[in-house]
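S.K.: coordinates for the following, if possible.
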Amino acid sequence: MKAVIVENNQRIVVDNIPQPQNAAPEHILIKMEYIGINPGDRVFLSGMLPKGFFPSSRYDIAGVSGVGKVLAVGEGVPSHYLGKYVTIYRSLQFSDEIVGTWSEYSHMHYMQCAILPDAVEPKLYSGSLVNTITSYAFLKQIQAQNKKAIICTAGTSATGIALLGFSLVYHFPIISIVRTQEGKEQLEKLGAKNIIVQTDPHFQTQLQTLASELEATAVFDGVGGKIINDIIAYLPMNTAIYSYGYLDTKTPLSFPSSVLVKDISLQSFSNFKTETVQNKQQLTIALDAISQVLHMPHFTTKIGKTFSLDEVEEALSYTSNDGGKAIFKI
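M.R.: Below is the predicted model of the structure:
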């Protein structure tokens, strides 16, 4: 079968490799149909991450996301996976049996996949499970810490929209920060109630008032840099800032030391380190819960342009002004 291979020098090539024929225990054989290119794929291909950070693939196949149809299930896999479309996030389980995902067929541990509802279009889930599991795991973590509301600094990002979706599902208050009025209108259509626009002249006081009212002491930060500098002095006492994304890499953090009197903490967030992902029982619950809500528009992939595997160089170079992703069609 055809696949995109990562060579030792991080050079990528399209090659023909043996096609997986059977499903190993706790694994599923998948006919891939669409594969989204996520920011994490580009980081992996850059060689910046240490070896073993992501679960490896046989034949060194690139990619962590995708969607396809389950052709066979191994021993120990729930029978209801067979014949279903699944959305994939390869980083959820380590296994020596993994094959995929930038390939015509993949072989995944079934707990790297969430079953799609029958009525949805599979293509729309080609790169979204990473955002979905991240937002779910974050919400579960802060609920366990007795937090009462969330502030999301990248409200219109894929993960920010997924976090909004789960906040609606679980009736958990969220304050979404957006850059523009258009962003506010986008989130309003998705059911958001508490939206603050950064360019509003009263942005900081609006945030301070709303955060105080909702007792929002958990910040999910997908931006970093300037936005943290702008809001940190207006956050409630005992707020924890969880850094997940670093879109603003140029602006250093800078705030008065008096802010520390409010016991504000700053820490990284990774879905890999959460109880949701590390505990197999909790991951099983999470994937089932995710499957139940995937019909909602909050959990889809925003598609930019479609490419073939042979066009991998062009796909990796593709950028979109509206956040649309490059997608491989198999």
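S.K.: from here on, contacts and neighbour counts on C-alpha atoms
M.R.: Will do.
S.K.: look up how far residue 35 lies from residue 175.
M.R.: Between residue 175 and residue 35 the computed distance is 31 Å (C-alpha to C-alpha, to the nearest Å).
S.K.: more neighbours, these two?
M.R.: For residue 175 and residue 35, the more surrounded residue by other C-alpha atoms under 10 Å is residue 35, and the numbers stand at 32 against 23.
S.K.: A strand includes the more buried one, no?
M.R.: Yes - the assignment for residue 35 is a strand, going by DSSP: H, G, I helix; E, B strand; the rest coil.
S.K.: how about it: what's its closest non-neighbour residue?
M.R.: residue 66 (3.9 Å; C-alpha to C-alpha, 6 or more residues apart in numbering).
S.K.: and what about the one you found, helix, strand or coil?
M.R.: The three-state label for residue 66, taken from three-state DSSP, comes out as strand.
S.K.: now swap in residue 142 and tell me
M.R.: helix.
S.K.: so it touches residue 216, yeah?
M.R.: No - the pair formed by residue 142 and residue 216 falls short of the contact definition of C-alpha atoms under 8 Å, at 10.8 Å.
S.K.: show me which of those two is the more surrounded one.
M.R.: Regarding residue 142 and residue 216, a neighbour count based on other C-alpha under 10 Å identifies residue 216 as having more, with 25 against 17.
S.K.: surely that one is in a strand?
M.R.: No - secondary structure of residue 216 (three-state DSSP): coil, not part of a strand.
S.K.: how many other residues sit next to residue 170?
M.R.: Using other C-alpha under 10 Å, residue 170 is surrounded by 10 other residues.
S.K.: scratch that, residue 213
M.R.: For residue 213, the tally of surrounding residues (other C-alpha under 10 Å) stands at 11.
S.K.: next one: it from residue 242, what distance?
M.R.: 21 Å.
S.K.: same deal with residue 82?
M.R.: With distances defined as C-alpha to C-alpha, the gap from residue 82 to residue 242 amounts to 38 Å.
S.K.: pull out the buried residues from whichever helix or strand residue 207 is part of.
M.R.: Using DSSP states H and E, the element containing residue 207 is helix 203-214. Applying a neighbour-count criterion of 16 or more other C-alpha atoms under 10 Å, one finds 204, 206, 207, 208, 210, 211, 214 buried in helix 203-214.
S.K.: how about this one, so we can line them up?
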Amino acid sequence: MVQAIPKTMLALRQHAPVPEDALSDPEKIKQYVSLETVPVPEPGPGQVLVKVSRGSLNPNDLYHIKGVYSSTFDYPYPRGMGFEGAGVVVASGKGWLGKLRQGKGVSFYSKNGLFAEYVLADAMQLIVLPEAVGFKEAASSVANPITGTGMARWAKQSGSEYFFITAAAGVVATMTMRVARSYGLKPIAIVRREEQAEVCRQEGASHVLNQTDPDFQEQLAKLCAEVNCTYGFDSIGGHMPLTLMRAMPQGSTLCMYGYFDTGPMQFEPQKLFNGWKVDYFETEYYLASLSLLSRYRLSREVVNNINGLFQPRIHKTFALKDALQAYTYYSQNMTAGKVQIVADPSL
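M.R.: Sure thing, here's the model as predicted:
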């Protein structure tokens, strides 16, 4: 029996950027974010309405809530929150594809505010789920698997058998290492704490270095020279790019895949003018660079392996009404595994 779509729904809405020091206290976040009753949106041409099962928190959610995420920097307030999730298509606007998707379980990425009971999504960008894939796994099947696959492909294309990656115990990094190993590459994991090193060893890292060691730059330089590592990923920013590029052989490429430090990044012109390169990986732009057929093949590769190679580590779940606690918890436990916000536990 088809359920009637209500006129209103609960949705997380943000009214101003959240200061860094407020993230550690849900009561402080309440000054900027609230769970509100709002109208259920109507899908336009090429769009569908998804009844949300759950969504996942990713680093870009923290950038977004702080108002520094480059892809939504100019989005006006009040605005929605949440980008990645899964649910069931319950209505569609004009277009044959949306109508074909009705009643289907899907995973998707949307900038329309996914932490809500219903959300609009682009019918072209939905990943239809096989019956064997549940919403719990599917809600983490877009951002990290596709990012990890794309980054691993870039590392493979570089021609370097070895590559390093910072924040290596994080979900994106472990996914990247997992896929890269299937391509025959050898990851060098860079971590901040010893307990993170064991996570990386379990993921098959060839070497693990601790960036807090006083001689970290010397260790990395020696290792890069020994194994001819000419490619690396960094998501820390700030002073770290300078440290990493100083350790890399001439002609190497450093690829930024994030910026935990949202301030200026440090580079040396002497490096950039003498053969070293800096690149930037952003999932949305990576997907836009692919043909429709390539995007479709990538999405099927991911979803067909979500219970295997791309199996997410689901660490903790929160109800939609407890979403602010989820943000605080995730900001303090980003490497523990996926944190999800559940809109409808019956799905």
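S.K.: care to give me the TM-score?
M.R.: The TM-score (TM-score structural alignment, normalised by the length of the first structure) is 0.76; 317 aligned residues with a C-alpha RMSD of 3.8 Å.
S.K.: what's the match for the residue nearest to residue 35 of the first structure in the second structure?
M.R.: Here residue 66 of the first structure is matched to residue 85 in the second structure, going by TM-score structural alignment.
S.K.: give me the neighbour count for its match.
M.R.: The number of residues packed around residue 85 of the second structure, counting by other C-alpha under 10 Å, is 30.
S.K.: list the contacts for it?
M.R.: With C-alpha atoms under 8 Å, 6 or more residues apart in numbering as the criterion, the residues that contact residue 85 of the second structure are 52-56, 107-109, 114, 138-140, 142.
S.K.: ok, and the residues you listed in the first structure?
M.R.: Mapped onto the first structure and checked by both residues aligned by TM-score structural alignment, their matches' C-alpha atoms under 8 Å, those keep the contacts 52, 53, 54, 55, 56, 107, 108, 109, 114, 138, 139, 140.
S.K.: can you tell me the SS state at residue 70 of the first structure?
M.R.: Residue 70 of the first structure is classified as strand under three-state DSSP.
S.K.: correct me, but it touches residue 86?
M.R.: Yes - proximity of residue 70 of the first structure to residue 86 meets the contact threshold set by C-alpha under 8 Å, at 7.2 Å.
S.K.: compare these two (neighbour count), which wins?
M.R.: Just comparing residue 70 of the first structure and residue 86: by other C-alpha under 10 Å the higher neighbour count belongs to residue 86, 27 against 22.
S.K.: quick one: the aligned residue in the second structure for the more buried one and residue 282 of the second structure, what's the gap?
M.R.: Aligning on TM-score structural alignment places residue 86 of the first structure opposite residue 106 in the second structure. Relative to residue 282 of the second structure, residue 106 of the second structure is positioned 23 Å away (C-alpha to C-alpha).
S.K.: circling back to that earlier point, for residue 232 of the second structure, see how far away the match of residue 66 of the first structure is.
M.R.: The gap separating residue 85 of the second structure from residue 232 of the second structure is 29 Å, by C-alpha to C-alpha.
S.K.: what does residue 186 of the second structure give?
M.R.: With C-alpha to C-alpha as the criterion, residue 186 of the second structure and residue 232 of the second structure are 11 Å apart.
S.K.: repeat for residue 192 of the second structure
M.R.: When residue 192 of the second structure is compared with residue 232 of the second structure (using C-alpha to C-alpha), they lie 17 Å apart.
S.K.: between the two, who's got more neighbours?
M.R.: A direct count of neighbours by other C-alpha under 10 Å for residue 192 of the second structure and residue 232 places residue 232 higher, at 25 against 16.
S.K.: just give the number of residues close to the residue lying closest to the more buried one once chain neighbours are set aside.
M.R.: Once its chain neighbours are removed from consideration, residue 232 of the second structure has its nearest residue in residue 164; the separation is 4.6 Å (C-alpha to C-alpha, 6+ apart). For residue 164 of the second structure, the tally of surrounding residues (other C-alpha under 10 Å) stands at 28.
S.K.: corresponding residue for residue 164 of the second structure in the first structure?
M.R.: Using TM-score structural alignment as the criterion, the counterpart of residue 164 of the second structure in the first structure is residue 151.
S.K.: also residue 207 of the second structure?
M.R.: In the first structure, residue 207 of the second structure lines up with residue 194, judged by TM-score structural alignment.
S.K.: I'd assumed residue 168 was in contact with its match.
M.R.: No - Residue 194 of the first structure is beyond contact range of residue 168, at 11.8 Å (criterion: C-alpha under 8 Å).
S.K.: pretty sure residue 176 of the first structure is in a helix, no?
M.R.: No - going by three-state DSSP, the assignment for residue 176 of the first structure is strand, not a helix.
S.K.: contacts only, for it.
M.R.: Contacts here follow C-alpha under 8 Å, 6+ apart; on that basis residue 176 of the first structure touches 151, 152, 153, 154, 155, 160, 192, 194, 195, 196.
S.K.: my read is that the first one contacts residue 167, right?
M.R.: By that I understand residue 151 of the first structure. No - taking C-alpha under 8 Å as the contact criterion, residue 151 of the first structure and residue 167 are not neighbours in contact, 11.2 Å apart.
S.K.: for the stretch 201-347 of the second structure, what spans make up the helices?
M.R.: 216-227, 240-247, 269-272, 283-288, 292-303, 323-332 (DSSP state H, counting those that start in this stretch).
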